[in-house]
Every structure is written in C-alpha cells, then in structure tokens.
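> 3D, please:
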Amino acid sequence: MLTYIQINAAKPREKAWSLSDSQGLLLVIQPNGSKLWRFKYRFLDKQKTLHLGGWPHVSLADARVRRDEAKRKIAEGLDPALEKKRARIAAKYAAANTFQDVAKEWLVKCERDGLAQVTVDKIRWLLAKAYPIIGSIPIAQITPHEALAVLRQVEATGAFESARRMRSVLSRVFRYGVATVRCDKDVAADLRGAIASPKVKHFAAITKPSEVGALLRAIDGYSGHKVTVMAMRLSPHVLLRPGELRQAEWADIDFKEAIWFIPAERMKMRRPHRVPLSRQVIDMLQELHEHTHWWKYLFPALGRPRKAMSENTVNQGLRRLGYTSDHMTAHGFRAMAATLLNERGEWNPDAIERQLAHVDTNQVRRAYARGEYWDERVQMMQSWSDYLDELRDGGKILRPSFPAARRVV
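Coordinates of the predicted model:
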C-alpha cells in the first residue's frame, strides 16, 4: 500500500507511469508532473478505469474512500464510470436552471427548428422584459404570482397585445423546462384570463376604388429610391404580407412559369405558398431585376444590400406620400385586395383566401377543402392587376415634390 512519502517522492518520467495502492487503486504520474488517481475494475467482463481526481487535491485517504464507493456501486450492479457521467450531465443541467438560462436554450432550439428570424427577434425582445423580474430565479421555483408580475409590468404600459404574447412565450419556456426536467409545471398556463384582452386593431387600408386609383397614381409619381418604389408598386398586386414581400429572393421567382414560390419558413402559417404572376407583375419584376439581380434579395436594404429591406420602408414611403398610419399601411394592401376582390363577386371566396395564404380555422372544413384553386387563382391575379390598372388610369399621375434637405428612402 502506498504512503504519503512514496507519493510525494514520485518523480515524472519520459512516459506516464504508475504506483499501485490496493484493490485496483493506482496513482498515475504524468510526464508533466501531475499525479492522478485511477481505479481499475471489471464490469460485465470488461476492464474499465474510473478517474478519481488528482493528488494532492484528492488525498490518499480520500482516493481510497472513492474507490470503496465505486466498489459498492459495482456490487449493486452499477457501472461507476457511467454513474459519474450521468451525475456530470445532471449537474450541468442543474447549473443552467434559471429562467433566463432555460429561455436562452429554448431560443436556440427555436432557431434550429427553423422559426423565422423576425419571430425569434420578437420573442427575444419580450423575454428581455421578463429577465429583470424572473430571469435569475430557478425555473422550478417560479410561482404564478411572479410570472403574473411580468405580465402586469407589460400590461401597465397599455401594450395589452404584448402582454398576451408575453404569457404565451412564458408558457412555452416553462413547457420546455418541463420537457428538459428543469421544472414540473407550466405556471403561466394558469394565467389565462388574468390580464386585459387586447382590442382587435385592423390594419388601416384604402378600400374605396376611387381612392385606390389615387393611391396607385401617387405611388407611380413617387420619387424615392428605386427599390422602395418597386416594393410599393408591387405590393397591391401580389397580396403578400410585408415580411414575405421584403424577404423575397430572386431564387423564388420563376419567370418562365410565371410563379413566385415562397418557402414555408418565410410564411406566417409555415406552409409553402405560390403567387401566380400577372403580366404587369412580371414586367415590374423584370424592371427590378435590372437593378438588384446581383443581390440575393429582390429588395436589398439601402446601404446594406446583403440584408433585406427594412420592414418599415414601404410604410415610410406611404407617409412621405401623405398617407398616415390611420389611412393606409403596408399590410393594408392585403385588406384592400381582399375587400375589392370579394365585393366584385367574380371569384370563389376560398380562392381568394388561398391566395391570401389564410388557413381555415375549421379543421373539418379544411380537411375537405384540399384544392388550391390554382387555375382560378391564375385568372384572378391577372384580372386583379388589370383592374388595378383601370383604377390607376382613372386620373392624372400625381408627382409630389419633397424638400431637398429631406432624405428619401
């Protein structure tokens, strides 16, 4: 058996060598001078080694105690090396058990699952408001009262919709905590109905045909940046959400088949979508192609062409044309199209809904309505562009002038 004097006197050699104690306990002396305890044992007829730590941090007496503990586990049918690995994993998770740790881990998972970056950014923004209150608390110890304090803080600013979304985000983090064995319950689930319900606010939109014509003429007369002009000109024709439009890539456009393909990860409902391209839209896309075809995006950001155009660009263009946020928005082009297409009564409402990429909330009805109404949508989108041209040509083109000192998007 080893003694303190033997261990202290052991010197490093060119290669690692060892001193034996008893019952499989060894002290390995490394070429760099470090001295490490090892326990040699057999488990299920296999020779194995368990690392017990380094001397002098782990004394000879401590090494023997650890050896004896390992032998007891073997006697119980447990592999001590495997048990040590499991304990290390458990300790790692236990160390990362605060709400903020779990939330950040969940966000990484969201990104890996393909959640749109803009959605991830909004979630991250909401969570940043929760961290000062519950971020440092172990997630398993957070009470409904503490989670409610987060919602109350957001609600107090009058942002009722943000408070509603915050409850949903908190709930998803807690459910992830349950799935990863960091907590036992989603305490945010109990808070449904605890905060004020947000009032539904519809996006401002122009739906009167004469006013639509005036808007289209104003857009044609807009003297801003070419990319902004083309985004504003295309918006009323394609029925896309502003984010789907601004993040469009040239790889999505099939000029030959006259189809605009949008992958599921860039759609709100996470379903791939197709837009039939009218002759007018193809002409506009070809015009835009001359200006931005060397970049990934149809609408690259001004000054940062490797990024997509800002989400506020079209809205800013509308403001510079004199349209306030209470009168017209970038999202309002969809409401404009939905209203006028339905009012004209020429098209199946389901075809209009499909083109707007809406998902029927009635699951039974959705299961039977499997058709995409593609042929009708092709005709509808051409007819819609023709109708917009008629409205636009109903008057003179407006050419607004802007102060020279004012920077145009």
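
> Only C-alpha atoms from now on, for both contacts and neighbour counts.
Fine.

> give the contact list for the residue lying closest to V28 once chain neighbours are set aside.
Spatial nearest neighbour of V28, excluding adjacent residues (Cα to Cα, 6 or more residues apart in numbering): S18 at 4.2 Å. Neighbouring residues of S18 by Cα atoms under 8 Å, 6 or more residues apart in numbering: L26, L27, V28, I29.

> Please identify which helix or strand holds S18.
S18 is part of strand 17-20, with elements assigned from DSSP states H and E.

> can you pull the buried residues of that strand?
W17, S18, L19 (16 or more other Cα atoms under 10 Å).

> so how far is it from its chain's centroid?
How far strand 17-20 lies from its chain's middle: 55 Å, per Cα atoms, centre = their mean, to the nearest Å.

> next SSE after it?
strand 25-29.

> picking up where we left off before, among the contacts of S18, which one lies nearest to L78?
L26 (21.0 Å; Cα to Cα).

> The closest residue to the closest one other than its chain neighbours and T3, how far apart?
What sits nearest to L26 in space, not counting adjacent residues and going by Cα to Cα, 6+ apart, is S20, at 4.6 Å. Remark: distance between S20 and T3 (Cα to Cα, to the nearest Å) = 11 Å.

> To compare with the earlier structure, here is another sequence to fold:
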Amino acid sequence: MALKELQIRNIRPTDKVTQCTDERGLYLEVHPNGSKLWRYKYRYMGKQKRLALGRYPDVGLAEARKRRDDARRQLEAGTDPLAERKHEKLVAVFKAANTFGEIAKEYIDKQVAQGQADTTTQKANWLLEQLEPIAARPVADLKPIDVLAALKRIEAKGKYETARRCRSFAGRVFRYAVATGRGESDPSSILRGALVVPKVKHHAAILDPKQMGELLRAIDAYTGHAITRLAMQVSPHVMARPGELRMAEWSEFDLENAVWKIPAERMKMRRPP
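Take a look at the predicted model:
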C-alpha cells in the first residue's frame, strides 16, 4: 500500500531498523535513532541492489518518488543507477581536483623544475592571481566566454598589456591540461583579436656618441658593488638581456676566442611570459 505524508510523519522508531514500503521498489528505512532514509530496491543483471534517495523530511514523498522514477528510467535504458551515481561522484571529484588554478600551479612547478628563473616564476604566479575569476573553475568546463570575461575585467582597469599576457599564460596552462589528459582544448586561442592592443611606447635611447661616452665613463666611475660595476661594463659589449648576463655560467665562455655561447634551452626557459 502506498505511503502518505501524514502516515510518514507519525512513524515512530523501534529498537531495530524497520522498512515502510511505498510502491515500485521505494521504501522508507526507519532507524532506532529516529532518522528516516529513502531507499529504492531494484534488480540489475540478476543482482539485488538498493539506491539511497535522500533523508526525510529533506526529501519529501513526492520528491522521493520522482527520484525513484528517474532511476527506473535509467534501468529501462540499460544503465545501473547505482553505478551511474558512483561515476558522477568520481567525475565531480576529478573536476574539483583539476581546476584552472590547480593545473596552473602544477604547470608553474614543472617550469621551475626545468630551471625557470625566479623572476619568471614570480611573474607567472602574479598572472595567475589576475585570473582569479576562473581559478576555481574546472578546466574542462571553461568556455571562451569565461576566459574573455576574466580578461575584460583586467582591461576595464586599463591594464591592456596585463590582459594580453594573461591570455598568453592561460593558453599555456590550457595546452598543458590537454597534454596531461585533463582538458580537451585551449579556449583562449580564439581570443587573440578580442583584446585591446596596447599602444607601443618607445623608450628614449642615447644616439649621440658624446652622450654614450659620458655613460661609459659614469659606469667606470661607479662606486657601488664591484660585481654590479663589472656587469655594467661587460653589458655594452655583449648586448645581452640583464637576466642572461646575471645567470651566466663560466662553462658558456670561450675566453681564448672571446665567444659567449648561451644554451638555447636556457634562453627559452627564461623568456618572460
């Protein structure tokens, strides 16, 4: 006989677990502590199984029947509702552990392990902070519109170059997610023309030979740290970036032939984002 709401409210617990049957496999399991749990009993592939449908009164009679009917439809389609629920929970756990932020941190750690410079690592972490609106979202769920909204939020502050760098960084994270089997595509790749292109600002340069001589003499007269003075004196002769000069190793120098060879791998790893 089908249960009624009034009947359910008046059920009193006993010293053992009891079952109050509704219909079509649905029943209410009443525990000695007073808790009432909805269960759905069914058979799949010849085996008796049961599916938890919620706690009464959080799940009322009508909702319990609806959930039972949903499970029955899964059975009719050849799917085990209990196995399907376990699968959904695993997918939810997988997605929660594979957010954009978590994968970005993993990507940065990988770059550090490969020898990335501290300054580049700091920049990458800073860019990740700017992308905070999507950091907690599962990578697999992010769409181009989600990434664009985060970038436009940065643009709204007038930080056009930052937005461009964030798009580039996000692209690397998405591609890393794809390579490690946790993403399907790079939603940032189609946003190249969607951002404001920052106006190039040219910095002043010394073009007058006399002024250049004054600069070189000022470097020679520098009274600060000797290593700093030597680095500045070497810099005009090699035209390298400050980071390359600072991180140079003796094994890279051929003093006999006056040649400095910077490994291509190290140059690539130190390239700013």
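
> sorry, back to before: out of the buried residues of strand 17-20 of structure 1, which one sits closest to C183 of structure 1?
When the buried residues of strand 17-20 of structure 1 are compared for distance to C183 of structure 1 (Cα to Cα), S18 wins out at 45.1 Å.

> Now do that closest one against V212 of structure 1, distance only.
Distance, S18 of structure 1 to V212 of structure 1, by Cα to Cα: 88 Å.

> Please enumerate the strands of structure 1.
Remark: strands assigned in structure 1 by DSSP state E are 17-20, 25-29, 35-43, 46-55, 253-254, 259-262, 273-276, 300-301, 304-308.

> which residues sit in contact with the residue sitting nearest the centre point of structure 1?
Geometric centre of structure 1, nearest residue: V120, 2.9 Å, by Cα atoms, centre = their mean. Residues near V120 of structure 1 by Cα under 8 Å, 6+ apart: L107, C110, E111.

> swap in R377 of structure 1?
Going by Cα under 8 Å, 6+ apart, R377 of structure 1 touches P276, A351, I352, Q355.

> any idea how far it is from E353 of structure 1?
On the measure of Cα to Cα, R377 of structure 1 and E353 of structure 1 end up 10 Å apart.

> between the contacts of S18 of structure 1, which has the most around it?
L27 (25 neighbours; other Cα atoms under 10 Å).

> ranges for the helices of the stretch 151-273 of structure 2?
For the stretch 151-273 of structure 2, helices defined by DSSP state H, counting those that start in this stretch occupy the ranges 160-179, 209-220, 226-238, 242-246, 264-269.

> Let me have those helices in TSV, extended by mean neighbour count and distance to A149 of structure 2.
Output for the helices of the stretch 151-273 of structure 2, formatted as TSV (neighbours: other Cα atoms under 10 Å; distance: least, Cα to Cα, whole Å):
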stretch	mean neighbour count	distance to A149 of structure 2
helix 160-179	20	11
helix 209-220	12	47
helix 226-238	13	42
helix 242-246	13	34
helix 264-269	12	29
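
> Without its sequence neighbours, what residue ends up closest to the alignment partner in structure 1 of L142 of structure 2?
Taking TM-score structural alignment for the superposition, L142 of structure 2 sits opposite I139 in structure 1. Nearest residue to I139 of structure 1, sequence neighbours excluded (Cα to Cα, 6+ apart): F99, at 4.6 Å.

> give the contact list for the one you found.
Contacts for F99 of structure 1 (Cα under 8 Å, 6+ apart) come out as Y131, I134, G135, S136, I137, P138, I139.

> count of residues packed around the nearest residue to C166 of structure 2 once chain neighbours are set aside?
Distances taken as Cα to Cα, 6+ apart place L127 nearest to C166 of structure 2, at 5.7 Å, with adjacent residues excluded. Neighbours of L127 of structure 2 under the rule other Cα under 10 Å: 20.
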